[in-house]
Structure formats: C-alpha cells, structure tokens
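S.K.: Requesting a structural model of the entry that follows:
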Amino acid sequence: MYEEMIALLIIVCIIVWTVVLIKYLHENKKYKNSSYGKQSSKSFWKTISNQGARGEYRTSLVIDDAPLKDKMIFNCYIPNRNGDKTEIDMIMLCNKGIYVIENKNYSGWIFGDEKSKNWCETLKGKKYFFYNPIKQNKSHIKNLEKMLKVGDEKYISLITFNANANLKKVSTESQNVYVIGYNKLKQFMKDQLDKSDVLTDEQIEEIYQKLLPGTQLSDAEKQEHIERIRKTYKK
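M.R.: From the prediction side, this is the model:
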C-alpha cells in the first residue's frame, strides 16, 4: 500500500511538472514573438522575474493586440536638457501619433491629479508617495520633441498602471494626456482608431530609426544611468 502511494505521488509530480514545463515553453515562445521580446536583451525568465520589466511586457502584449499598424520602442534612452540621458519605458509609433508610455507598477488605491507634485499609493492602510507620472512623461515628451522636431501636437502622453492598481481618484486636464488602468487599456487602444492620422508611414520609419540606437546601450551605460538617478534622488 505504501509503495503504491509513493508511486502515485511520483506520477502526480511528473504530471504537474510536465504541465508547468509545457506552460513555460508556451509563454517563452510567446515572449520571443512579442515586440518586447524581439527588442529586449533580457530572457523571458529575467523579464518575468523583474517587477518593472514584467509590467512593461504585459502592457506591451495588450498594445501588440491592438488593431493599429505600429512600431514599438522599449526602454529608450534619449538626451535630456542636462546633457545626460533619460529613459522612456515605451514609445508606440503609429499613424495616430507618438504615444509616450510611462508604465507604473503600483498596487492598492492610487490618488493624483495633473498639477500635484506627487501622487499617493494607499496600500494596506499605509500611504506611499511617488513623483507625478504626468509631469514625468511631460518631461520625456519635451526631450523627445527637442530631438525629433515633429510638432508637439503629435504626442500622446499615456500613463498605464498594472492590474493590481485601483485608480481611485485620478484626474487629467490637458488634451492628449491619459491615465489608464490595465483592465481598460485594451478598449483605449481600440478607441484610437477613431482618431485622424497625423503621421505617414515614412515619418514613422524615420522616427523609429532615430530612436532605435537609444535602446542599444551597454549594461555598463545603463548601470551608470541608474547610479546617476539614485544620486539625484538622494540630494
């Protein structure tokens, strides 16, 4: 009886691990075929093991499924006004415009408006503050326009939050500024089809080629950027 139970347990473990392996291989293949996976130097495992990268990847999957002819740029480093570099999470280029996407991985209730310096995350009874992502993205767009010179009206500022965030009280005022929760992102992307075209296919390709080198920094250059940001926030 004991030997039969051990044998059954082994069979169950083999079945479970086989299912897990098949699922992992399927997700790994999906990752490699995604716009994020094709451009990222990170493996599937490293991406899903990192909270920030995992959130960006999941957001990119929704965008990949959108009925828009687009080109995606991920983790793009561009010059800023201080002569250093700033990193932009995602940029979607399509006929409808240049979508500058700041992806946030927060949980709990989110409170904020366009003018406040900081926003608030309320989680398990505690409050945590973070820099206003609309202001952050506005700075990204200014730096992008200085580089691309295509016209301010062609940019859409899109702040996305992961599935664990509840946008409890968030407001925007400016045109082409949006704050979207993960569960509403799919519909938002569909709605963009109703907008007029502002970029031609040739312009999209030209912008893409200008930005692509910014995604190809070495690990040392990326680490230098991280250390510079840490020092800035310590001041």
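
S.K.: For the rest of this, base every contact and every neighbour count on C-alpha atoms.
M.R.: Noted.

S.K.: how about the nearest residue to Lys85, chain neighbours excluded?
M.R.: Here the nearest residue to Lys85 in space, its sequence neighbours aside, is Pro79; by CA to CA, 6 or more residues apart in numbering that works out to 4.4 Å.

S.K.: which residues does the one you found contact?
M.R.: The contact partners of Pro79, taken as CA atoms under 8 Å, 6 or more residues apart in numbering, are 85-86, 143, 147.

S.K.: and with 10 Å instead?
M.R.: For Pro79, the contact set (CA atoms under 10 Å, 6 or more residues apart in numbering) comprises 85-87, 140, 143-144, 146-147, 214.

S.K.: Looking at the residues you listed, which is nearest Cys120?
M.R.: Cys120 has its nearest neighbour among the contacts of Pro79 in His140, at 21.2 Å by CA to CA.

S.K.: and the one helix or strand the closest one maps to, what other elements does it pack with?
M.R.: Mapping His140 onto the secondary structure by DSSP states H and E places it in helix 133-148. If contacts are counted by 3 or more CA pairs under 10 Å, 6 or more residues apart in numbering; DSSP states H and E, helix 133-148 sits against strand 70-79, strand 85-94, strand 97-104, strand 108-113, strand 118-123, strand 155-161, strand 177-181, helix 201-211.

S.K.: Let's compare: structure for the following, please.
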Amino acid sequence: MKLLGVKSFQSIPQNKSVKTKSYAQENQEYYESIIKSNSFNFNDRFNICPNKSDLGDYGEFLTFKEIVRWSSNYSYNYKILRNLNIGTHCEIDLVWIHETGIYVFESKNISGLICGNENSNQWHQTLNNRLKKQLYNPIFQNNGHINALKRILGNNYFYCSIIVFSERCVLDEIPSNTHSRIITKRNYLKSKLTEKITSEQSKLSIAQIEALYRKLLPYTYASQDIKQKHSDYINKKYGNKDNNDDDVDLPF
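M.R.: Below you'll find the model as predicted:
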C-alpha cells in the first residue's frame, strides 16, 4: 500500500457559495479512502491476517488504521507516509507528521510474552513457556530510523518513537515510556495518542507539514532492487525476516 499526496480540490468559481474543506478534513477523507479500499479490511474481525507471510504488513495496516480513526475525532493537521526506504539499511514502517511533531512508528505484530530492557541488544519472545526467538531491541531499531530521518530533515523538530505491539502479546519487564518514546500494544494506542498529543503544543504549520511530507515522499518509492537489498541485509544480520512462523496461536 503506497500513500500518495492529497490531491488539491479544484478551485471553485467565485459565484458559488460552498463550504471549503479544511486541510485536516481533506487528509481524513483521503486516508479513509485508502483504508476502505485495502484488502486487509476483510480480515479485521479476526484482528489477524490468515497468511502468516503478511503478518508484518497487516500489523502496519492496523496501526495506520488506528491513527486515521483516532484523527477523525480531532481537527489536527497531519500527513502520513508508510514504508520509507532510506538507503538499504533503513526501512521505516510509518511516519506521522503531525502539527505537534514527527511520530515514527515501528510495528511488531507478534504474540507471546515479550521482555527486554533498555540497553540490551536483544529482547526475548516466549510462547507456551518456551523461548521462541530473540528480536532486535525495537528501541534501538526505531532510534536508528529517527536518526536517518534527522539526517534528511534536521534536528530542529520534535521526534517521538512509537513502538506498537500486537494485542495478542503480553509486555513484561519492558522499559517505561518517556517524553520521546511510547511502547504499547495496539489496543491501547488510541489512549496513548490522546494522552501524548493533548499534552503537546502545536509546533508545525500546515506549510511546514507539507514541506516535510514532500521531502520524505520520494523515499516511499523505493525500487525493487533497494527493497531486496534491504531484505538481504536484514536476513544476513538478524535472520530470515520472511520466515515468520508466529502462527502458533492463530485460529486457522
């Protein structure tokens, strides 16, 4: 799923009286249309994707959907980009450019018991009382994503790391949230966003949001060669990312 820019509404003749849509309303309608046209919607009632090879993409879609649904209750200005490839070593799940800052999402659509501390290179996933596998510290991972964005956009913005786990997991002995970091399960994402956004002041104008969006938009058009090189890099460094066997607790 590729997120494109919101198309500008055609200019309205002066003699017609119409109610102009706000920037936020235009964005809301555009992103809602993406949700409605996405094939993953068919599986929403299961809150899981039947094809285990699509678990990661499905988790990203659900996170994207939560953000758009949350935004419908507010009139904030924002833009969303998904799947940004910065070089071959950095693939960012989702970036939400909001009037209060730049929010960088890392989605972990896995189940089991998840534990890890702030400074450990590896966290652990345990399922059915047995160690299933290790996962690279998502704090380190998303900090790397934010640093990549800073090299493009600069340091003069508020960046917040948001790591979203599946509803099917249990988060145990993980680091606490901070001003610039949230670790949560997806079913708590809306409440965490409400708590975070309402505590922040607006920092970005519509023009700034648009400029940042346009600067990042080219990174969503990665070639298949770049995507393959990124996949090869991840597989070599962390193991086969495509061999996702997190289907022990699936209903099918």
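
S.K.: Geometric centre of the first structure: which residue is closest?
M.R.: Glu56 (3.4 Å; CA atoms, centre = their mean).

S.K.: ok, now how distant is the counterpart of that residue in the second structure from Val164 of the second structure?
M.R.: Matched by TM-score structural alignment, Glu56 of the first structure corresponds to Glu60 in the second structure. Using CA to CA, to the nearest Å, one obtains 9 Å as the distance from Glu60 of the second structure to Val164 of the second structure.

S.K.: how many neighbours does Glu167 of the second structure have?
M.R.: Residue crowding around Glu167 of the second structure was assessed by other CA atoms under 10 Å; the count is 17.

S.K.: Please name the residues that touch it.
M.R.: With contact taken as CA under 10 Å, 6+ apart, Glu167 of the second structure is in contact with 47-48, 109-111, 184-188.

S.K.: what kind of secondary structure is Ile34 of the second structure in?
M.R.: Here Ile34 of the second structure is helix, with the state taken from DSSP: H, G, I helix; E, B strand; the rest coil.

S.K.: How much space separates it from Gln28 of the second structure?
M.R.: Shown here: Ile34 of the second structure relative to Gln28 of the second structure, a distance of 10 Å by CA to CA.

S.K.: neighbour count winner among these two?
M.R.: For Ile34 of the second structure versus Gln28, neighbours defined as other CA under 10 Å are more numerous around Gln28 (21 against 15).

S.K.: Would you agree that one is in contact with Tyr78?
M.R.: Yes - taking contact to mean CA atoms under 10 Å, the distance of 9.0 Å between Gln28 of the second structure and Tyr78 places them in contact.

S.K.: still on that earlier bit, the helix holding His140 of the first structure against the second structure, how far on average?
M.R.: Comparison of helix 133-148 of the first structure with the second structure after fitting gives an average deviation of 0.7 Å (mean CA distance after the TM-score superposition for the first structure).

S.K.: Return the residue of the second structure aligned against Gly214 of the first structure.
M.R.: Taking TM-score structural alignment, the alignment pairs Gly214 of the first structure with Tyr219 from the second structure.

S.K.: pretty sure that match is in a helix, no?
M.R.: Yes - residue state for Tyr219 of the second structure (three-state DSSP) corresponds to a helix.

S.K.: what's the burial count for it?
M.R.: Burial of Tyr219 of the second structure, expressed as a neighbour count using other CA under 10 Å, amounts to 18.
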